[in-house]
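Asker: Here is a sequence with its predicted model. Questions after.
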Amino acid sequence: MQLYGLPLSCSLATRIALLEAGAPFEYVEVDGPTKRTLGGADYREIHPLGLVPALRTDDGQIVIENAAVLQYVADLLPAAELAPPAGSLERVRLQQWLGFIGTELHKGLFAPLFAPDVPEAVRAYALAKGTSRLDYVARHLEGREFLLDRFSVADAYLVTVLAWTLVTPIDLKQWPSLAAYARRLHARPSVAAAFHAERKLYTEELARHGKPLPAALRPRAD
């Protein structure tokens, strides 16, 4: 399999899932500003909109859209138990969380904060509305280790999205259950390995384009 991704973007969730399952894959990095792979190919020939992730299967099929890619990986590698069985109510719960994370957090909250051409009023609106969404997840995680009864692809997506708070005005300390959840998951080997690999790639990408690494992502002096 080939995973097309942009370092520290939502495609990180699929890297986490593949590492969690112990599955072999090739990571094909997409350069954000140019929409070309580091090998020089035009990524828009894979995904016309240039969005990540995209997963090329072993038989050459292309799967796109984060929720679909994550569930494909979970179903392809059932021994890892990254998703409940298809057709079960618990699978519906997983789909609910994937939909919520993708729409209410990823696109609804963080996309306006990252877009350089978004008016400040829109950013303020997204932050104000996003507070209730984070409240909702925080309440659900009180007394729980994961979103479902065990680690799933929904957790891979949520821990990816929550990491974006480091470069936004959002402080997870406002939500102790979310902060504790993020700490727990970052200690998980698959999550730690994925973030370690992509933080390095992200640093290299910024350097290619003459941009500094955000202070929150720089190694600590201690």
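Answerer: Received the coordinates, thanks.

Asker: From here on, just use CA atoms for contacts and neighbour counts.
Answerer: Will do.

Asker: Do I have it right that residue 8 meets residue 202?
Answerer: Yes. Using Cα atoms under 8 Å, residue 8 makes contact with residue 202 at a distance of 6.8 Å.

Asker: burial measure for the closest residue to residue 173 other than its chain neighbours, as a count.
Answerer: Once flanking residues are discounted, residue 173 sits nearest to residue 179: 6.0 Å by Cα to Cα, 6 or more residues apart in numbering. Neighbour count for residue 179, taken as other Cα atoms under 10 Å: 15.

Asker: another structure for you, compare them:
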Amino acid sequence: MKLFYAPGACSLSPHIVACEADIDLDLCKVNLKTKQTESGGDYTEVNPKGYVPALQLEGGEVLTEGPAIVQFLAEQKPEKKLAPEHGSLEHYRVLEWLNYLSTEVHKSFVPLFWGGSDEDKAEARERIGQRFQYVEEQLAGDYLMGDDFCIADAYLFTVYNWCSMVEVDTGRWPKLKAFAERMSQREGVKKAMRAEGLL
């Protein structure tokens, strides 16, 4: 399988999950501004949406959208227990977190990364603060689902790290800070970040 990624972008989340699951992926870096792959190909021929991640499967099919990809990867190695059993309430809690992170947290960063007005950026920082405050209040254990790492933690770690790039003060979230430090020590996280040139 091949993962199309941009260093530190939301594609870091499935990359971390693959490393945690001991799934070897071929990596292909994408320039999100030019929509070119590192080999000079037109990325929109892989993913017409033009953004990462995209996971090309062995048969040539392409799966897009990070929350779908991390679930797919977790199911390839069920013995790693990176996602709760289908049908359990915990399974739906993980889906709840993935959707919240995707729609409420991730998308709030758009004006900060893609040229929003000063007013748009101020509103985005306010919204991001509110969204992470909610996460801070919900973190009761080492990870989102308690004591064990799950696929949603990879996404939370990825979007939390963006705060330092866009001047969002994280000092008000001690639980999130401890979570990020804990995550940064995981071997799968270090492996993914090294591969993307982030360490």
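Answerer: Arrived safely, thanks for sending. Not measured: the values here are computed from a predicted model.

Asker: how about the residue nearest to residue 173 of structure 1, what's its match in structure 2?
Answerer: Using TM-score structural alignment as the criterion, residue 179 of structure 1 maps onto residue 177 of structure 2.

Asker: thinking again about what came up before, just confirm the residue nearest to residue 173 of structure 1 contacts residue 170, I think it does.
Answerer: No. The pair residue 179 of structure 1 / residue 170 is not scored as a contact, 11.5 Å apart, by Cα under 8 Å.

Asker: circling back: the helix or strand where the residue nearest to residue 173 of structure 1 lies against structure 2, how far on average?
Answerer: According to DSSP states H and E, residue 179 of structure 1 maps onto helix 176-186. By mean Cα distance after the TM-score superposition for structure 1, the fitted helix 176-186 of structure 1 averages 0.6 Å away from its aligned residues in structure 2.

Asker: If you count contacts, what does that helix end up packed against?
Answerer: Under the contact criterion of 3 or more Cα pairs under 8 Å, 6 or more residues apart in numbering; DSSP states H and E, helix 176-186 of structure 1 touches helix 120-141, helix 153-163.

Asker: buried sites along the first one?
Answerer: When you say that, I think you mean helix 120-141 of structure 1. 123, 126, 127, 130, 133, 134, 137, 138, 141 (16 or more other Cα atoms under 10 Å).

Asker: Could you identify the helix or strand that succeeds the longest strand along structure 1?
Answerer: Longest strand in structure 1, counting residues (DSSP state E): strand 26-31. As assigned by DSSP H and E, the chain's next helix or strand after strand 26-31 of structure 1 is strand 36-37.

Asker: And stretch 18-35 of structure 1, what's buried?
Answerer: Result for stretch 18-35 of structure 1 [16+ other Cα under 10 Å]: buried residues 18, 19, 20, 21, 25, 28, 29, 30, 31, 32, 35.
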